[in-house]
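Chemist: Just a sequence and a predicted model for now, questions to come.
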Amino acid sequence: MSPVLHSSARQLADELSGGNGSWVVGPLKGYHHETYVLSLPGKTRVVKIREPRGEILWFDRRCFRSEEELLCALSGYISRIPGIIDMAGMRVQGFIEGEVLPMRRWTGSRVPDVVFDQIVDLFRQMVPITPDMLAVERRCERYDRPENGDCDGFLERLIVFMENHVYHRNRAEFGPIFEGLGIGDEAFDQLRKSVSGLVERDFCLLHADLHRNNFILDPLDQLWAIDWELAMMGDPLYDLATHLYLMRYPADQERRMAQEWSRAVHRVRPRGASGWEQDLERILDFKRAQSVFTDVIRVSLSLREGRDGSGCSPVRLLSATRKLQSILAAAAGPLGLTEVPSRSRIAAALVR
């Protein structure tokens, strides 16, 4: 019988636990990383040991080389983020005890004021943090970083990443599906026309992935923000748009979040909120377009792999078709689609 091969994250967790498997929990559910939680008896330290999954597709542009290095640099600026602990000469993240927001049984997509107000406060804490304040190694080269305030340039870099690293890089495998849905190279030309002309805003730190599973409420109902791997420096309005797009607030709470965000940002750095009312919808259009390219691939892979063993069953295919039709309808304007593909057309493209 062949020996069981463990990931380096699992091997490190076993090593730090002294081989006591009861101290290790995992792997935890997560797309980007294989993660284990290590509890050390007699000590207050509960830490996360993790490593990037090698087989996944990355759909997001990353700015900082090390999330742990960034979290160290943010200590003292952001109040409730994972702490960093040195174990055997290695930096690991402390584990936040609590529940992610979807585990709380609230009504619909509305969040209570105790959570809402803390999210606004998190935005307020990020706005003063500028690129020159953090001595953290970056992934992107200097020529690939727009000048402060160049919000058009900032969004263009995200479009270039999506065009090159999501669409063209996966075109050999998924090109026929995009073609079947009526999406080609011209969609990016139309997208650039749809979102250009943004007002200049002062750049600051962005989390860039603030959704319900990246918020943890501890037993005292204090909100913690986790998973800072996609953090970047850029247009603060992009962080709000991403948050609104991912959170799916009810309409009245979405409006309130935008207004509270603008007040909080304006008090700290007025130029960070310039023109937000006219630009928010443009950036949301970018998020809608981005979702088309990422979700077409993700949905196709989920059907192919059949993670629950059902494969491309009629039920799964119908669910995937409905999801993609909704996403395509939302992005039809910014992508210049003359018509939204019918469900039968989407299903045929997925089956092929």
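Modeler: In hand now; what should we look at? None of these values were measured; they are calculated from a predicted model.
Chemist: only C-alpha atoms for contact and neighbour calcs from this point on.
Modeler: Fine.
Chemist: For the residue positioned nearest the centre of the chain, which residues are in contact?
Modeler: The residue lying closest to the centre of the chain (C-alpha atoms, centre = their mean) is Asp209, at 3.2 Å. Residues in contact with Asp209 (C-alpha atoms under 8 Å, 6 or more residues apart in numbering) are Asp227, Trp228, Leu230, Ala231, Asp239, Thr242, His243.
Chemist: all strands of the protein, in order?
Modeler: 24-28, 33-39, 46-52, 84-87, 90-94, 99-100, 204-206, 215-217, 223-225, 232-234 (DSSP state E).
Chemist: Pull out the buried positions in the first one.
Modeler: Taking 16 or more other C-alpha atoms under 10 Å as the basis for neighbour counts, the residues of strand 24-28 that come out buried are Val24.
Chemist: packing partners for that strand?
Modeler: For strand 24-28, the elements it packs on are strand 33-39, judged by 3 or more C-alpha pairs under 8 Å, 6 or more residues apart in numbering; DSSP states H and E.
Chemist: putting a second one here so we can go through both:
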Amino acid sequence: MSKPQARRWADELSGDENVVVGPLRGYHHETYVFPLPGRGRYKCREPRPGLFWFDRRCFASEEQLLRDLSGRISGIPDVIEVDGLKLQRFVEGQTLGDLLSDGLAVPRAVLAQILALFEQLARVTTETLSVDRCCTTLDRPEDGDSDGFMEWFVRFTEEHVYRGNLPAFEGLFADLGVGDEGFKYLRKHVSGLRERPFCLLHADLHRENLIVDDELRLWTIDWELATFGDPLYDLATHLHLMRYPVRQARAVAHRWAETVEQVRPGSSVGWEHDLPLLLGYKRAQSLFTDVIRTALSLDAGPEESPRQLVRAALKLRPVLADAALPLGLDSVPGPRRIVTALVRWRREHGVPPA
């Protein structure tokens, strides 16, 4: 079997295939790490083939974005160009997720650096950053149009994540009680947001994208989903993905509001009312992505045991419960019904039942 292109690049640039590490864990890319003489270790990567994109992309090149943010956002990977390839420096350290699993409180020193990141992001606006965009000017909400910004995301979730995958997953969604009507409820749920001035958003700030080095400095990686938009959306995404303890989540939200308001007045206006609405969208979005990913993980092989199916059902049950309100679900299926739905989906797609 031939090597992936990214691996061949890494072998060539390193000069020794034995020093290449990878592929690394990651969803969007096949990534390999290798040393460059006198420069440290760098990443060489390529998009994974046949990838499901669950999130909207804004920028054409993550490497171009990182280059333009150099000196404006601290703790991001350097980017260099070697033989026409743009390479990101590999950040040495441990992910915050490896150090502290979901549900555990984040130390004050790390939290202070996360809030400093939000402060720096709030300073970066569309007028101050010139990076190639994926979308056209006609497909971008006006600065401050928080309702339009959320419609942008709801439409992507409906058209690309839900409807785009209906040929394979319509039966599974139906068995779980999820259908087209859910998006009417979702739009109503997130309507009426206050206007806030747009800024740069990372849009994927979770424990695996935050690296702590040996000097306890925080680095932020994986800017693939960065975009311009409502700053409160970045906070909602962060809180949804970070799984802070409840008390610390409240404290983070209050400190975030104080931080961004000092940078750009109006950035936190109405946040206490709007944050639960945006969290509702994130929970609805997670339902679609988690159902698809869970089903595909079960489809990986024919030897899934009943215990694995039960674990999958126990994982999806709280996801469905969290999304019930924003999607207007009449009821939330129990684990037995979810297992039945997954088994039926596997059977319909040619995978023997466990």
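Modeler: Received, thanks. Keep in mind that what you see is a predicted model, and the values were worked out from it rather than measured.
Chemist: count of neighbours near the equivalent of Ser7 of the first structure over in the second structure?
Modeler: With TM-score structural alignment as the criterion, Ser7 of the first structure lines up with Pro4 in the second structure. Pro4 of the second structure is flanked by 14 other residues according to other C-alpha atoms under 10 Å.
Chemist: now do Gln259 of the first structure
Modeler: The number of residues packed near Gln259 of the first structure is 13, by other C-alpha under 10 Å.
Chemist: and the gap between it and Leu280 of the first structure?
Modeler: Look at Gln259 of the first structure and Leu280 of the first structure: by C-alpha to C-alpha, to the nearest Å, they are 11 Å apart.
Chemist: got it, and Phe286 of the first structure?
Modeler: 10 Å.
Chemist: And these two? Which one has more around it.
Modeler: With neighbours defined as other C-alpha under 10 Å, Phe286 of the first structure and Leu280 compare such that Phe286 has more, 23 against 16.
Chemist: residue in the second structure matching that one?
Modeler: If you follow Phe286 of the first structure across to the second structure using TM-score structural alignment, you land on Tyr281.
Chemist: Which residue ranges of the first structure form helices?
Modeler: 8-16, 67-74, 113-126, 151-161, 171-180, 186-195, 236-247, 251-268, 276-305, 314-335, 343-351 (DSSP state H).
Chemist: Identify the residues contacting the shortest one?
Modeler: This means helix 67-74 of the first structure. 64, 81-84, 91-93, 134-136, 228-229.
Chemist: Mind putting the residues you listed into a markdown table with neighbour count and distance to Phe203 of the first structure?
Modeler: Output for the contacts of helix 67-74 of the first structure, formatted as a markdown table (neighbours: other C-alpha atoms under 10 Å; distance: C-alpha to C-alpha, whole Å):
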| residue | neighbour count | distance to Phe203 of the first structure |
| --- | --- | --- |
| Phe64 | 20 | 16 |
| Ile81 | 23 | 21 |
| Pro82 | 23 | 24 |
| Gly83 | 17 | 25 |
| Ile84 | 20 | 26 |
| Arg91 | 15 | 29 |
| Val92 | 20 | 29 |
| Gln93 | 23 | 27 |
| Leu134 | 14 | 13 |
| Ala135 | 10 | 16 |
| Val136 | 19 | 16 |
| Trp228 | 21 | 17 |
| Glu229 | 21 | 18 |
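Chemist: Make a markdown table from these and add distance to Tyr31 of the first structure to it.
Modeler: Written out in a markdown table, the entries for the contacts of helix 67-74 of the first structure read as follows (distance: C-alpha to C-alpha, whole Å):
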| residue | distance to Tyr31 of the first structure |
| --- | --- |
| Phe64 | 19 |
| Ile81 | 20 |
| Pro82 | 19 |
| Gly83 | 22 |
| Ile84 | 22 |
| Arg91 | 21 |
| Val92 | 19 |
| Gln93 | 18 |
| Leu134 | 27 |
| Ala135 | 28 |
| Val136 | 25 |
| Trp228 | 14 |
| Glu229 | 12 |
